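Participant: Let me see the structure of the following:
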Amino acid sequence: MDSTWLDNNVVAAIQTNWLSIVLGLVVILALHFLARKRIGFGTRVLIALGLGLVAGVVLNAAEANYDAIQLIGSIYVNLIRMVVIPLVFVLVINSIISITDTGYLKKIGGKTIGWFLLTTGIAAVIGLLTALALNPGAGIDAQTPEDFQAREVPTLFQVILDQVPNNPISDAANGKVVPILIFALFIAIATVKLGEKKPETVQPFKAFIQSATEIMHQVIKFVLRFTPYGVFALIAVMAARYGLETLEPLARLIGVSYAALIIHFVLIFGGLVLLVAKVNPIKFFKKAYPTIAVAFTTRSSYATLPVNLEVITKRLRVSPRVASFVAPLGATMNFNGCGGIWPAIVAVFVADIFGINLSFADYILIVLVSAISSIGVAGVPGPASISTTVVLTALGLPLEGIAIVASVEALIDMGRTAVNATGTTVTSLLVANSEGEFDREAFDRDVEDELELNPA
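Facilitator: The predicted structure is shown next:
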C-alpha cells in the first residue's frame, strides 16, 4: 500500500473530522472517569445521552463532519450484534433443558404470546385514539417524494418459509434470529426427550450448554461496558443529522407519536405492573431504566436483548429460566410500538392528508391487523415498515404515505423501540409472577441493584 496515499487520507480524515474527534475524545475520557469513580451504569448512560445530544447540536450548528463519532456508535452496535446469535442459541436451549415438565413450557409459552398480542392490540387502540384526537396530519400537503418505492409485503407463506431453518450456519452468518431460535428449540426439546430415556447420554451436552451460558454472560458484561460510549455516539449522530428544518413540517406527527407512546408506557405498562404483578410501577421503571435507555438509543430490540436479560434477572429478580425464554422471544415478536402504535397513527395520518374518510369498521380493522401483523412479521427486517404497509394495504390507503413520514421515522423509532423492549420486560415480570418465579422480597429490598458493568 502506498504510504503517501495512507498519510494523505489520515490527514484528510482529521481535517474534516477535527471537531467530532475533539468532542468524542473529551466525552470518552469524561465517561471513563465516571466509570472509574464507580458511578452507576444507569446514571452514566443518562449522562452519555445528554452529552450526545449537546454534541450533536454543536456538530449540526457547525455543519461539521461526524464520521469519527459515528465510528464509535457503529463499533458498539457491531459488538452487540456479535453476541446476539450465540446468546439466543445457548439461552433458549439452557432455559428449556432446565424445564423437565413440558406442560410448564407450553403454559409459559402461551402466557408470553398472549401478553404480547394483548398489549400490542391495546397499543394499536391507544395509537388510533391519540391520532384521532390530536390530528397529526393537520397542515400537511400530501406530496409524494419522486424517488419513493413502496416496500413489497411478503406473503404469509413466504414469511413462514423464511422463518424455518434451512442452513443454521448460513442463518447465523446472516443474522437471522428467528431460524436460530427455532433450531435451538428443536435441539432443546430433543435433549429433553432423549434425557428421559438416556440421561447419561445428554449430560455432557447439558454441562456444555450451562458452561457456554455462563461464558456468554461474561462476554455480555464485557460488551455492555461500552454502552455509555455507544449511547453518546448514537445520540450525537442522530442530533447532528437532523436539523430543525427537517423536523418542522412533521413536528406534529412526532408529538402525537410520542404522546401515544408515553400513554401506553405509563398507563398500560404501569397499570399491568401495579394491578397484575402488584409491584410499585415507579420502582419497576427505575430498575428497568438501563433497558429503556439502551433501546431508545440503539433503536434495536436485538441490541437491547443482552442488557434486558441482565435487568430482568439481576434487577427485577425474575428467574433466569423465565427470562431466558421470554426475553429472546420478545426481541423477536413483541412490537407494541412498531407494530401497534405506529401503524395506527400512520393510517390516520395518511387518511387525513389524502382526504380519505375512515369508518368505524376501518378503525376495528386497524387494531386487528396491527396486532396480528406484529406477530406475523417476526424476524422480517424493518418490522415497523412492513406492519405499516400491511395496515395501509388492508385499508386501501396510499402507500406513498410511508415515504412522507420517512424523514422523521428514525426519531420516532427511538421511542417505539423503547416501548417494544419495555413491553418484553413487563411480560417477563407478569409471567414470572404468575408462575412463582419472581423473587418479590429481593425486588422490594431497599438496595441498589446496580449492574456490575464498571471497569475492573
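Participant: switch to C-alpha atoms for all contacts and neighbour counts from now on
Facilitator: OK.
Participant: Now do the nearest residue to R44 once chain neighbours are set aside against I75, distance only.
Facilitator: Leaving aside its chain neighbours, R44 sits nearest to P228 (6.1 Å; criterion: C-alpha to C-alpha, 6 or more residues apart in numbering). Distance of P228 to I75, given as C-alpha to C-alpha, to the nearest Å: 13 Å.
Participant: Between those two, which has more neighbouring residues?
Facilitator: For P228 and I75, the more surrounded residue by other C-alpha atoms under 10 Å is P228, and the numbers stand at 26 against 14.
Participant: wait, is the more buried one part of a helix?
Facilitator: Yes. Applying DSSP: H, G, I helix; E, B strand; the rest coil, one finds P228 inside a helix.
Participant: for it, what are its contacts?
Facilitator: By C-alpha atoms under 8 Å, 6 or more residues apart in numbering, the contact set of P228 is L31, F41, R44, V45, A48, L49.
Participant: same question, V273
Facilitator: By C-alpha under 8 Å, 6+ apart, the contact set of V273 is V279, N280, P281, F284, V426, L429, L430.
Participant: want to put them side by side, so please do this one too:
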Amino acid sequence: MQLTTKILLGLGLGILVGLILTGSPDIATTYIKPFGTLFLNLIKMIIVPLVFSSLIVGAASVGDVKKLGRIGGKTVGYYLCTTAIAVTIGLILGNVFEPGAGMTIPVTAEIATKEAPALVDTLLNIFPKNPLKGLVEGNMLQIICFALFLGIGATSLPEEKGKPFIDFFDSLAEIMYKITAFIMSLAPYGVFALIAPVVATNGPAVLLPLLKVIIAVYIGCILHAVLVYSSAVKAFAKISPIKFFKGIMPAALTAFSTTSSSGTLPVSIKCVRENLGVSEGVSSFVLPLGATINMDGTALYQGVCALFVAQVYGLDLSMSQQLTIILTATLASIGTAGVPGAGFIMLTMVVKSVGLPLEGVALIGGIDRVLDMARTCVNVIGDTSAAAVIAATEGELHYPDEKISA
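Facilitator: Sure thing, here's the model as predicted:
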C-alpha cells in the first residue's frame, strides 16, 4: 500500500473517530492528541538542520551569484502573482456566495490586535545580526540568508578549502533526508492523531452556522490549485496535472493535517525531488523561501472572510476597497513572513485596511482551524508548483521518463 493511501486512511479514520468522540472530546485530547503532537515535534526537529544544510549545498551547486539572483527574482515574482490571483478568487467567491448575508450573530469578543511588522523592517530582519540566534529561534528568513552566504562563500574559495565544508553539509543533508523518510512512515498515525481531536472538539454543530464560509474557502482553494497551479506546471514544466498532484499528494495531505507550511517542508522537498524531478539546487532554495513568504491559500481566505465580515455588518465594499484588499493581502504575504499566527495578523490588517469592524474577526475564530487546513494545503501546493516551474525555466527539471535521483 502506498504512503499516500495510508495517509488518506489515517485521515478518514481520524474524522470517523472524532465524530464518534464528539460528546467526549476530553478522551481524544487526552489519549490521542499526544501522538499527533509527537509527530509534529519529530517533523519540527528536522526543519532547521534540513533547510540549513540543503540551502548551503543548493547555493554552492548554483555557484553563480547572478544565477542565484535570477532564480530568486523568478521565485518571488511567481509567489506574488499567484497570491494576487488567489485573493481575487476569494473576493469573487465572497461576492457570489455572500456568506454573511442575513446573519445576525452578536459580536462581543474582543480581538487582541497585533500589528504586523512593516515591510522594510521585515526585509532588514532577513540579514541576521547574530546568525546563531536565528538558527536557535528557527527564524526561517535569517536561516535562508545565512545559508546562502555560506554556500556562495564556500564556492568562492579554492576547491581544496571549500570542498570539505560543502561535503560536510551535503552529507548532513542526505542524513536529514533519510530521517525524513523514517518520520514520514509514521505519517498515517500522526495524521490520525491530529485530526481526531479537532473533529471531536468542534463537531459538526459548530461548523453548520458558518458552513457557507467554509464551502466558499474550500471551493476557492480547489479552484486555485486546479486552475492556476496545474496550468502553470503544464505550461512551463510540461507535467500533466494528474502527475503533478499525484507526485505532491503526501506533502498536500501532511499540510492539510498539520496546518504548518514549515512543518511540511521536509515532505515537500522529498516529493518534488523524487516525484517531479526538481534539482537539488532549485528545491533547496525555492521551497524554504515559499514556506516563509508564499501564502496563496491564506490570501484567498482573506478575500472571503473580509467580505463575510462586511456582509454581517451590512456594509458594502466598493470596487476600490476590494482592490485595496487584493494589494494589502498580496504585500502582507511577505510583510508577515516569519510571524506566528500570520494568517490571523493578515486578516486583521485586511479588515483594518478597508475600515471594517475589527470585532468581526472573532466570528471566524470557531472555524479557523478548519479553514487553516485548506489554506495551508494550498500554500504548500503553491510552493511545489513554483519549484517545478522555476526548475523547468532553469533547465533543471528531470522529466518523469528520466531517471530521478533521490
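Participant: that older thread, now list the buried members of the contacts of V273 of the first structure.
Facilitator: V279, P281, F284, V426, L429, L430 (16 or more other C-alpha atoms under 10 Å).
Participant: any idea which of those residues is closest to F296 of the first structure?
Facilitator: V426 (16.4 Å; C-alpha to C-alpha).
Participant: The closest one matches what in the second structure?
Facilitator: In the second structure, the residue matched to V426 of the first structure (TM-score structural alignment) is S385.
Participant: helix/strand/coil for its match?
Facilitator: Classification of S385 of the second structure by three-state DSSP places it in helix.
Participant: Please report how far it lies from Q311 of the second structure.
Facilitator: Separation of S385 of the second structure from Q311 of the second structure (C-alpha to C-alpha) stands at 34 Å.
Participant: Need the nearest residue in space to the most centrally placed residue in the first structure, chain neighbours excluded.
Facilitator: The structure's the first structure has its C-alpha centroid closest to S301; by C-alpha atoms, centre = their mean the separation is 2.2 Å. Here the nearest residue to S301 of the first structure in space, its sequence neighbours aside, is A331; by C-alpha to C-alpha, 6+ apart that works out to 5.1 Å.
Participant: One more: S268 of the second structure?
Facilitator: Spatially, and ignoring its direct neighbours in sequence, S268 of the second structure is nearest to A251 (5.2 Å; C-alpha to C-alpha, 6+ apart).
Participant: Distance check, the aligned partner of that neighbour in the first structure against V419 of the first structure.
Facilitator: Under the alignment (TM-score structural alignment), A251 of the second structure pairs with T291 of the first structure. Separation of T291 of the first structure from V419 of the first structure (C-alpha to C-alpha): 10 Å.
Participant: So which of these two has more stuff around it?
Facilitator: More crowded of T291 of the first structure and V419, by other C-alpha under 10 Å: V419, with 28 against 25.
Participant: Near the spatially closest residue to that one that is not a sequence neighbour, how many other residues are there?
Facilitator: Excluding the flanking residues, the one nearest V419 of the first structure by C-alpha to C-alpha, 6+ apart is G337, at 5.6 Å. When neighbours are defined as other C-alpha under 10 Å, G337 of the first structure has 32 of them.
Participant: quick one: what's aligned to G337 of the first structure in the second structure?
Facilitator: Under the alignment (TM-score structural alignment), G337 of the first structure pairs with G297 of the second structure.
Participant: Now tell me what touches stretch 12-22 of the second structure from outside.
Facilitator: With C-alpha under 8 Å, 6+ apart as the test, stretch 12-22 of the second structure has contacts from 27-28, 191-204.
Participant: Check which helix or strand the corresponding residue of the first structure for I7 of the second structure maps to.
Facilitator: Matched by TM-score structural alignment, I7 of the second structure corresponds to V45 in the first structure. V45 of the first structure is located in helix 41-61, with elements delineated by DSSP states H and E.
Participant: after superposition, how close is that helix to the second structure?
Facilitator: Compared with the second structure after fitting, helix 41-61 of the first structure deviates on average by 0.9 Å (mean C-alpha distance after the TM-score superposition for the first structure).
Participant: Before I go, just wanted to say thanks for your time.
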